[in-house]
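Engineer: Pasted the sequence and its predicted model underneath.
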Amino acid sequence: MQYFTFGRNNHATGMTHPALTKNKFLLFWRRQISAIINAGADSGNTPKNKRTRVINISSLIAASLVFFFGGGLTIFSGSLAILYPAVPETLMFTGAIWLNYKRKYFYSALLWHMTFCTATLIFGIMLSTVIDATHMAGYLIGAPLLIFKQKETKLLAACVTCSILALVGIELNNNLHFFQPLDVSTTLYPVFRVATWLTVILLNVVVILFYLQQNNLLIGKLKQANAKLNKVNKKLAKASAYKTVYVNETTHELRAPLNALYAISQLLDDDSITGEDLQKMHKSMGYSISHALEIINNVLELAKIESGKTVPLKIERMVIRNWLEDITRVFTYQAAYKKVNIELRFEDDLPSEINFPRVQVTQVLNNLLSNAIKFTTDGSLIQVSAGCKGDTWFLSVKDNGIGMNKVTLEKIFVPFFTSGSNNPTGTGLGMHIAKKITERLGGSLVAESEWGKGSRFTASFRLNMEESPALSPADDPSSLIHPAKVLIIDDDFMGTHYYSKILGKMGCVVSVAYTGEFGLRAAELHRPDIVIMDMSLPDKNGKELLQEFKRHPDLSNIPIVFFTGSQLAEDQETAMRLGAEEYLLKPVQVDAINRILSKYAPEQ
């Protein structure tokens, strides 16, 4: 029996497998060639890396061809004249690789191209009877234009000039015969021509591959840029859609209080309406106006919520029955157009007063009532119920419309979803807004529906919300009188008239100017304690006028307060930076005016 132990016997006898020796040899030269090709490559600069490698590869190819073909042709021809330029050119190509290794990229590129030009000129003259050196014209001129960047003007100019001079030199010598070509045997003509073609082809292949890589790199970057642009476009389209929907939703929500105001204005022409009915209508008008302002502010607040900017909630203690009656009274005028009645139902366990954020819960109920009126059948009944379940209280709105199928019910809270032909004017955001606000308050909004039997929406909220701190009567600015001199600069004639009336009731002496120029003159004449101005005036904007006040030696210390309709954040930021004390959006509430007077009016 024979035993064979592989490996150990070989080492013992000092034998090496031929295939292993060959592999080590190939691996060694592969590493050496890789080191030469990557000499000076910068890992942080991909375009420069590729250019460096192209110069190294083409220099290695050219040096090898010049050295070996030069040596071989010298042997075949028996003339040392070919070897004399071949050796220094080989060293020059090697020098280009060495300069890359030393990070001298500009000088490496210059030496690389000048060596090619020199080699073309010398061999083009020496071997003019055998080869046509103008075959190198495309490479000499095209390579710099493809490899170097357009902004490298000095390098490009030097390389192109060198290329042209080399080709012109060859052509002049061919015609004027400054130098005589070598006398080469005709039997060697095929060898020289093959060597020339091989050199030209290899060098052009290297440059073309570099160009294709660069082209692919640019295409990749272009695709990435297009992808980013598409993402930006989608975001912009989504933002535009949100903007449109917010505008539509605001106008949609405003219809309820505006319809109420319109109906009341029509009824006021009836002389038979007096006494208690007139008082109720006056109260409804006030509530409708306040309601319209709350809708606008709430839509803006929701936009902030969508962008991740939360707004503090104001928890108020409300008499729930009175609050519900006020809201349904506003929608009664809207429901009357469809001959729809709104019925209020209060569960026995419902407390008389509940703490909750009035503005936000009102927004939820408004959406539910608007939706119910829109979808209920003419002449039907809408039921609004309020009650308690454990530690929560709820609002339920039931209509007698056509109801929803399963698919619509599943998507009813999805933003921008509408029920098609059943809701031609809807924005598809009302229910989404209601659910968003409800969830933000720690509650829930549930939809129940059956096709042909109407729908019920139930919003639930926590009972134990802590009431926000309120002003004590002693600190309430509305109870104070402010005998201050106030200058209003605004071209809104109706607005300034009513603000003047309000300020007058508070004990102020009011002056009015309708342009910035007259406002400045009035301030110089009356020296007001407070100036209220608009951002947009007929002759100049409020920021310019503010700067004029701050530069004026006698007016610079007067507090400037903006009452304006401009909601642009940059306007507010600029106004405050330029020295404005306050920036309030119209219409300004009476308590805000009182607060301003309490803060900036001189003490008596």
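Structural biologist: All right, it came through fine.
Engineer: going forward, measure contacts and count neighbours with C-alpha atoms only.
Structural biologist: Will do.
Engineer: Three-state assignment for V160, please.
Structural biologist: When classified by DSSP: H, G, I helix; E, B strand; the rest coil, V160 comes out as helix.
Engineer: what about it, distance to K243?
Structural biologist: 57 Å (CA to CA, to the nearest Å).
Engineer: out of the two, which sits in the busier spot?
Structural biologist: Neighbours were tallied for V160 and for K243 using other CA atoms under 10 Å; the higher tally belongs to V160 (20 against 13).
Engineer: C-terminal to the longest helix seen in the chain, what's the next element?
Structural biologist: When the chain is scanned for its longest helix (criterion: DSSP state H), the result is helix 189-267. Sequence-wise, the next helix or strand beyond helix 189-267 is helix 275-306, with elements assigned using DSSP states H and E.
Engineer: let's bring in a second one:
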Amino acid sequence: MNTISHYLKNIINLGAQGADANQARSIVIVNIMGIIPAIFTVIMAPILYWVTGDLAILISPLIEGSILFTIPLWNVLRRHNIAKLVMYSTHSLGLLYFGLLMGPNANIELIVVFLIGLSFLIYPNVTPRVISIAAVVGVLTILGISFGYHFVKWLVLAATILLNVMVFYFYSAHFNESIDTLVRLNKAKSQEFNRTNHETRNHLNVANTVCEEYLRNFPSDTENVTIPVRDAKALSFSINRIKEVVNNVLDYSQLEHSRPTPAYKKVDLEQWVEDLIQSYQVFAGEKNVSIVLELMPGLPDKVLADEKAMTTILSNLLSNAIKFTHADTAISVQLDAGRDNIIMRVTDQGPGLTESQRAHLFQAYITDRGNRYKGTGLGMPIVLETLKLLRGSITVKSNTGMGSAFTVTIPVTVPEQESVSPTEQLRPLGKTVLVVDDNPMNLRASEMQLKKIGCAAIKHTDVLAAIQSTFLECPHLILLDYQLNGMDGLEAIRLIRKQEHLKDVPVIITSGVAGIDTNKGLLAAGVTGFLSKPIELHRLYQYIQLSENALTTS
């Protein structure tokens, strides 16, 4: 039975492979209305002949079934309209023939109502729907006249048909809208994934270049390597950009809303652009390409802008410039200010763009600028979409063999000058924090973060050992990893809360799992709060301050 069902499903899906969602649905329905009735006619024809002894009852269904069996073949040949025509006309003529042959007892009206609904499922356009409905209504009219229907029956049939048409019309409209919405969401999800992959690779290139440079220049048995501040900043900047991209992936609302709201904040333009260029200079150094920054007179110190979006734009422009510019040359980055905007201009010394390449420059996946240039073709489309979000613009000047210049204009607001209060600086807290994480690198990272705000770290990879250590020194706060080896966060927090001396110590769950902060079981077990990995210093600082206030109050 399973084998028969498997083969039947394969036949029903013939011709639907490679079609879009709406067309595939229509093809499957047409195949079903061909194959299933064909099988029934082949089975029922001999039975009806045996009961009635009428040869016409045997031959006609077999002819009809043979025609219906051809429908999947038409769909395989991509002749979908012919398949629909064969299916609908065969059923209409079959209704007429069997209605006249078997009389009112055949209840042809029920099948007519069904075929009217079917027309809405297989025909997206109005004209073929009207023709198909007119065909079956014509069949019903001929049969009604032949059967001598009473006026009341005509009225009931007309009302039934009208109701059927209205129900299927609105249902099919709603169904098609739902399909279109799903297709758009799926496309948005794919585009977001590709954009994320592209941005992550850009910044990984920078980090990888720095690391390989030091691995190449020092013997393999070297234990400690001193890294210049310039390279450390490049690594830090790239890792932070990767962190932002990963956080975007975890934000499911990015997939539901194709255009997020810009997040404006104060941006130190000079510091921002210098940090970004410094990180990409390491990448450009592989080709002996220098990035030259020119800050034009009149540039404001700070602006209100979406720093993340601006970084996305300039990162992709720099990545493209480094990729396409010739070795042993320079890339120029110019930052200027207009009346209510900033102007970024990135000029490379690459092969330039042909007219055809300029025409397709902002189309996704178009990377035809020579086989030696690797890429996804998403850089410039990402720039354009991000600029749309910021209501900005981009212009391109390029000639073959003479390089390219990309000029981006982004609206910004210059904030009023205000002094920075000393209270805004992070003061040393002088607290002790117990950190429990089975990853030594995470322990080291947390220790470094705590040191920045004047806190001591007690580090453990095991919950039981961590609890044992608290009898010697009770911490002011506990940072607990949610996914420990052999024990999850819920079990760990229950163990901690069983200890009398730890009942009032705030416990913060740290995790890279999205949505963990909505876990009601953890909150009920005594979790104080949640921090996403990698831990942001200001969030950690706030939690320690809150714990300090809570302990003082208690």
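Structural biologist: Alright, I've got the coordinates. What you are looking at is a predicted structure, and each value in this text was computed from that prediction instead of being measured.
Engineer: Quick check: closest non-adjacent residue to R358 of the first structure.
Structural biologist: Of all residues beyond its chain neighbours, the one nearest R358 of the first structure is E316 (6.4 Å), with distances taken as CA to CA, 6 or more residues apart in numbering.
Engineer: Tell me which residue of the second structure matches up with that neighbour.
Structural biologist: Residue pairing (TM-score structural alignment): E316 of the first structure is matched to K266 of the second structure.
Engineer: And for I593 of the first structure?
Structural biologist: Taking TM-score structural alignment, the alignment pairs I593 of the first structure with L540 from the second structure.
Engineer: So that match, which state does it fall into?
Structural biologist: Per three-state DSSP, the local secondary structure of L540 of the second structure is helix.
Engineer: Give me the distance between it and P422 of the second structure.
Structural biologist: Computed with CA to CA, the distance linking L540 of the second structure and P422 of the second structure is 20 Å.
Engineer: Give the equivalent position in the first structure for S290 of the second structure.
Structural biologist: Aligned against the first structure - with TM-score structural alignment as the criterion - S290 of the second structure pairs with N341.
Engineer: these two touch, right, its match and L381?
Structural biologist: Yes. When contacts are counted by CA atoms under 8 Å, N341 of the first structure is listed as touching L381 (5.0 Å).
Engineer: Now do the helices in the stretch 301-450 of the first structure.
Structural biologist: Assigned by DSSP state H, counting those that start in this stretch, the helices in the stretch 301-450 of the first structure fall at 320-336, 358-375, 406-411, 430-440.
Engineer: Could you check how far whichever strand or helix holds S5 of the second structure is from the centre of its chain?
Structural biologist: Here S5 of the second structure, judged by DSSP H and E, is contained in helix 2-12. Computed by CA atoms, centre = their mean, to the nearest Å, the chain-centroid distance of helix 2-12 of the second structure equals 34 Å.
Engineer: likewise stretch 531-541 of the second structure?
Structural biologist: Counting by CA atoms, centre = their mean, stretch 531-541 of the second structure is centred 25 Å from the centre of its parent chain.
Engineer: In contact with T94 of the first structure, which residues?
Structural biologist: For T94 of the first structure, the set of contacting residues under the criterion of CA atoms under 8 Å, 6 or more residues apart in numbering consists of S59, L60, A63.
Engineer: And it? What does it align with in the second structure?
Structural biologist: Matched by TM-score structural alignment, T94 of the first structure corresponds to no residue in the second structure.
Engineer: Make sure T94 of the first structure is indeed in a helix.
Structural biologist: Yes. When three-state DSSP is applied, T94 of the first structure is found to be in a helix.
Engineer: re earlier: save the contacts of T94 of the first structure as JSON lines, and put in neighbour count, secondary structure and distance to L293 of the first structure too.
Structural biologist: Listed next are those as JSON lines, based on neighbours: other CA atoms under 10 Å; DSSP: H, G, I helix; E, B strand; the rest coil; distance: CA to CA, whole Å:
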{"residue": "S59", "neighbour count": "26", "secondary structure": "helix", "distance to L293 of the first structure": "78"}
{"residue": "L60", "neighbour count": "20", "secondary structure": "helix", "distance to L293 of the first structure": "79"}
{"residue": "A63", "neighbour count": "22", "secondary structure": "helix", "distance to L293 of the first structure": "83"}
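Engineer: Quick check: of those, which lies closest to P312 of the first structure?
Structural biologist: Comparing the contacts of T94 of the first structure against P312 of the first structure with CA to CA places S59 closest, at 70.6 Å.
Engineer: what's the distance between the closest residue to that closest one other than its chain neighbours and L344 of the first structure?
Structural biologist: Of all residues beyond its chain neighbours, the one nearest S59 of the first structure is F93 (5.1 Å), with distances taken as CA to CA, 6+ apart. With the distance defined as CA to CA, F93 of the first structure ends up 96 Å from L344 of the first structure.
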